[in-house]
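Chemist: got a structure for you, letters missing:
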């Protein structure tokens, strides 16, 4: 299964032809989402860059709405702007989504959860210093979490610093299980169902 979209790092290279191609690819068999799209202000500090990213973020959310597909959101050092844009679009006619590699506060998580969105949890949850994310995982209902890798980055302990892959997902599931005081099997079962439901995957 696939998702199609342009990462905010490349927003300045996007044209109408790019958007047309995203739309075309979204019709392919087993294409289940628009993403990874969003905002990334970590490397892009200028207001002009932010405006370009926001414009292309909105354009891709428009495609998600029109094609009746969920979205996958990347947000780095852009918490307020991302939340405001997503909130605006979720007022009507969207088909759900995942906040990929969620890294903000429990308070921001609460806003996304209220909108019925899912939080993507990856290897960072296994890090000793990931206090904020651990608090968010404890707070969020399991019914609104999905597992992810962010391959090749953010490998969980004990493989931190090495290339990540889906082979590491059991470590993420175990960390979530410990935080929620349930079994890893339950985490795996529920998060799989969450992903299948959101993405329309029927095994």
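Modeler: Nice, thanks for sending it over. On a predicted model such as this, the values are computed, not experimentally measured, just so you know.

Chemist: only C-alpha atoms for contact and neighbour calcs from this point on.
Modeler: Noted.

Chemist: I'd like to know how many residues surround residue 194.
Modeler: Around residue 194 there are 19 other residues, counting by other Cα atoms under 10 Å.

Chemist: does anything pack onto the lengthiest strand in the chain? Which helices or strands?
Modeler: The longest strand of the chain (DSSP state E) is strand 31-40. Where contact means 3 or more Cα pairs under 8 Å, 6 or more residues apart in numbering; DSSP states H and E, strand 31-40 is packed against strand 2-4, helix 16-26, helix 47-66, strand 71-76.

Chemist: need the winner for burial among the ones you listed.
Modeler: Most buried of the helices and strands packed on strand 31-40 by mean neighbour count (mean count of other Cα atoms under 10 Å) is strand 71-76; its value is a mean of 24.

Chemist: helices or strands up against that one?
Modeler: On a contact count with 3+ Cα pairs under 8 Å, 6+ apart, strand 71-76 meets strand 31-40, strand 97-99.

Chemist: what's the host helix or strand of residue 112 in contact with?
Modeler: Secondary structure from DSSP states H and E places residue 112 in helix 106-114. Contacts to helix 106-114, defined as Cα atoms under 8 Å, 6 or more residues apart in numbering, come from residues 79, 83, 118-119, 132-133, 135-136, 139-140, 144.

Chemist: 7 Å instead?
Modeler: The contact list for helix 106-114 (Cα atoms under 7 Å, 6 or more residues apart in numbering) reads 135-136.

Chemist: okay, pairing it with this:
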């Protein structure tokens, strides 16, 4: 009896990426591209209605949404789902945050056909897959004096800096919402994104990192 192919979904704010993945997998017998999404809401709805696929290729920058935070949420609700980050970002802090929040693999968007298939195979076997350029970045960041990118911190948007500034000034969530004319939910979303991007576990850690790195001075 022939085994059913493993299913693959893609979430990327550029649908051309999903189409490209679909073309790569067209002739594969072990893997089947099943669906592509450009926003998280339709993806979450499909997960609730259809259940999870075997793999999700997930972009990190989702036109205002935080892919790493979404990865954490998805793994909490669908723990068997294999999530592979598919991105153009290769900074050590982002890679480590992705893996810490549930990603099983990390691929750059310039990957080759064979690299995608090898990634799916290794992740399906329970291993963590890192694209070769990603392994090199992590290795260099761990060697003193080899690369300054180990101190890399993701670029913050203007709005994130505004929220961060008020957090440091000990404003409450409601006070931040009032000051910036935002909803409480939007403020909480920005705060969660800041925690994820900066690798902080709580608000105290967020403030400490902000002051140590001088994030609001830049």
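Modeler: Nice, I can see it. Owing to the predicted nature of the structure, the values given are computational and were not obtained by experimental measurement.

Chemist: how alike are these chains, TM-score-wise?
Modeler: Put the two chains on top of each other and the TM-score (TM-score structural alignment, normalised by the length of the first structure) is 0.37; 107 aligned residues with a Cα RMSD of 4.3 Å.

Chemist: thinking again about what came up before, how about the helices and strands packed on strand 31-40 of the first structure in CSV, adding distance to residue 194 of the first structure?
Modeler: Shown next, in CSV, are these (distance: least, Cα to Cα, whole Å):
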stretch, distance to residue 194 of the first structure
strand 2-4, 16
helix 16-26, 21
helix 47-66, 19
strand 71-76, 14
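
Chemist: quick one: residue 32 of the first structure and residue 121 of the first structure, what's the gap?
Modeler: Per Cα to Cα, to the nearest Å, residue 32 of the first structure is found 19 Å from residue 121 of the first structure.

Chemist: between the two, which one's more packed in?
Modeler: residue 121 (27 against 21).

Chemist: surely that one and residue 147 touch.
Modeler: Yes - in this structure, residue 121 of the first structure sits in contact with residue 147. The criterion is Cα atoms under 7 Å, and the distance is 5.2 Å.

Chemist: I'd like to know how many residues surround residue 93 of the second structure.
Modeler: 19.

Chemist: name the element it belongs to?
Modeler: Take DSSP H and E as the rule and residue 93 of the second structure turns out to sit in helix 92-100.

Chemist: mind listing what's buried in that helix?
Modeler: Across helix 92-100 of the second structure, burial judged by 16 or more other Cα atoms under 10 Å covers 92-95, 97-99.

Chemist: ok, then the element right after it?
Modeler: strand 105-108.

Chemist: which helices and strands does that following strand pack with?
Modeler: Contact analysis of strand 105-108 of the second structure by 3 or more Cα pairs under 7 Å, 6 or more residues apart in numbering; DSSP states H and E lists strand 82-87, strand 129-130 as its packing neighbours.

Chemist: what is the last one packed up against?
Modeler: With contacts defined as 3+ Cα pairs under 7 Å, 6+ apart, the secondary structure elements packing on strand 129-130 of the second structure are strand 105-108, helix 113-124.

Chemist: list the contacts of residue 191 of the first structure.
Modeler: Counting by Cα under 7 Å, 6+ apart, residue 191 of the first structure touches 145-147.

Chemist: looking at the residues you listed, which are in strands?
Modeler: Residues of these located in strands (DSSP E): 145-147.

Chemist: same list, those, but as a markdown table with neighbour count please.
Modeler: As requested, those are arranged in a markdown table below (neighbours: other Cα atoms under 10 Å):
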| residue | neighbour count |
| --- | --- |
| 145 | 24 |
| 146 | 24 |
| 147 | 24 |
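
Chemist: and of the residues you listed, the nearest to residue 63 of the first structure?
Modeler: If you rank those by distance to residue 63 of the first structure using Cα to Cα, residue 146 comes first, at 23.0 Å.

Chemist: that closest one is in contact with residue 99, isn't it?
Modeler: No - between residue 146 of the first structure and residue 99 there is no contact under Cα under 7 Å: 9.6 Å.

Chemist: shared neighbours of those two, which are they?
Modeler: Contact criterion Cα under 7 Å, 6+ apart; residues shared by residue 146 of the first structure and residue 99: 118-120.

Chemist: and which of the residues you listed is nearest residue 63 of the first structure?
Modeler: Nearest to residue 63 of the first structure out of these is residue 118 (Cα to Cα; 19.5 Å).

Chemist: thought residue 71 was touching the closest one, still the case?
Modeler: No - assessed by Cα under 7 Å, residue 118 of the first structure is found out of contact with residue 71, at 10.3 Å.
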